[in-house]
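Q: Sequence first, predicted coordinates after that:
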Amino acid sequence: MITLIAAIGENNELGKDNQLIWHLPDDFKRFKLITTGHYIVMGRKTFESFPKPLPNRTHVIITRQKKYAPENCIVVNSISDAIAICPKNEDIFIIGGGEIYKQSIDIADKLELTRVHHSFEADAFFPEVDLKNWELISEEYHPKDEKHKFDFTFLTYTRKR
């Protein structure tokens, strides 16, 4: 199963200057819980936004750079190559950025979204989701609190077949 996992603002904002534009510890916990032990597919800029590779996950990085070879990562040059290199019977998580989401939305089986209930200035966006093709199977609202500056909702969608 191919799952796109992302935190997005009210207008599908993902980030600005290759950084997240909010800090939501519960979203980080959910991301870790869902993706640990799996293949995670990302663009080079998303990978480079991490201080170091994420533990207990296999990193598949998409780039056009010929000699790009971070240690203990798989490097490919297309979304199709990234999917092909992952085990066929395991869950694959596409984790960004905007261009990678755009290239993979049509092949995704599932969306794990954190909708941040605020509008932000951004330069990277999640693609528009046509909800007539998706079924909402889980929704969990979280109000802002001392650790979370914004209200947010965890949303899980599966593709209608």
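A: Yep, it's here.

Q: Only C-alpha atoms from now on, for both contacts and neighbour counts.
A: Fine.

Q: All the helices of the chain, residue numbers only.
A: 25-35, 44-48, 79-85, 98-104 (DSSP state H).

Q: Switch those helices over to JSON lines; also include mean neighbour count and distance to K144.
A: As requested, the helices of the chain are exported to JSON lines (neighbours: other C-alpha atoms under 10 Å; distance: least, C-alpha to C-alpha, whole Å):
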{"stretch": "helix 25-35", "mean neighbour count": "14", "distance to K144": "11"}
{"stretch": "helix 44-48", "mean neighbour count": "18", "distance to K144": "26"}
{"stretch": "helix 79-85", "mean neighbour count": "16", "distance to K144": "36"}
{"stretch": "helix 98-104", "mean neighbour count": "18", "distance to K144": "26"}
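
Q: I'd say K45 and N18 touch.
A: Yes. Assessed by C-alpha atoms under 8 Å, K45 is found in contact with N18 at 6.8 Å.

Q: structure B:
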Amino acid sequence: MPRPKLSLIVAMSENRVIGRDNSLPWHLRSDLKMFKAITQFKPIIMGSNTWDSLPRKPLPGRLNLVCSRDPKFEAEGAVVCETLFEAMEIAREHAADDGADEVVVIGGANIYAQTIGKADRLYVTLVHTTLDGDAHFPEIDPAVWTETKSEFVEKGDGDDFDFTLKVYERNR
């Protein structure tokens, strides 16, 4: 089996905001369903702030890997890794053993910044709003990434805004 792809999944506003005060600045029930469908049965990698922000821990049906430089950090039900490199190695090994075709990075801003240069695919929920926040997703450089899918989703029950689900593949 080929090496599992490294993918990033993110919901961001039109001005690239992904968070405010360690939480999502919106509620999108429709997007959460897509997030679950994309990440289910695949190893996921996150930073400790993202772990802390999860309403349910660990996310079920996925190996949860949490990066923290704090040697005392604990995440019950997850694997705590001191480095992103360690998390990537464990995730890829686990994915290969389970037949998963990708490892998915779910945040936050620092982890995204460290992994976007290594990623093969981006799943981007572009939330159709502009707002203030303290965490941002890196720029998506069109010289590096090609948009391969774009699906507009009208605001539904449990959604604060309309959004577009986009998939980008790294140019080879």
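A: Structure's in. What do you need? Only a predicted model underlies this, so the values are computations on that prediction, with no experimental measurement involved.

Q: Can you pull the TM-score for these?
A: The TM-score (TM-score structural alignment, normalised by the length of the first structure) is 0.95; 161 aligned residues with a C-alpha RMSD of 1.2 Å.

Q: circling back: could you dump the helices of the first structure to TSV with distance to R64 of the first structure?
A: Listed next are the helices of the first structure as TSV, based on distance: least, C-alpha to C-alpha, whole Å:
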stretch	distance to R64 of the first structure
helix 25-35	25
helix 44-48	9
helix 79-85	11
helix 98-104	13
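
Q: Distance check, the residue most central in space within the second structure against G47 of the second structure.
A: Among the residues of the second structure, I106 comes closest to the average C-alpha position under C-alpha atoms, centre = their mean, at 2.2 Å. I106 of the second structure is 8 Å from G47 of the second structure, where distance means C-alpha to C-alpha, to the nearest Å.

Q: got it, and A75 of the second structure?
A: Taken as C-alpha to C-alpha, the span from A75 of the second structure to G47 of the second structure is 11 Å.

Q: Which residue of those two possesses the greater neighbour count?
A: Taking neighbours as other C-alpha atoms under 10 Å, A75 of the second structure and G47 compare with G47 leading, 23 against 16.

Q: Need the counterpart of that one in the first structure.
A: Matched to the first structure by TM-score structural alignment, G47 of the second structure sits across from G43.

Q: Check T146 of the second structure too.
A: Checking TM-score structural alignment: T146 of the second structure goes with E135.

Q: what touches both of A75 and G47 of the second structure?
A: Each of V66 lies in contact with both A75 of the second structure and G47 under the rule C-alpha atoms under 8 Å, 6 or more residues apart in numbering.

Q: Touching, the match of G47 of the second structure and I100? I think so.
A: Yes. Under the criterion of C-alpha under 8 Å, G43 of the first structure is in contact with I100, at a separation of 6.3 Å.
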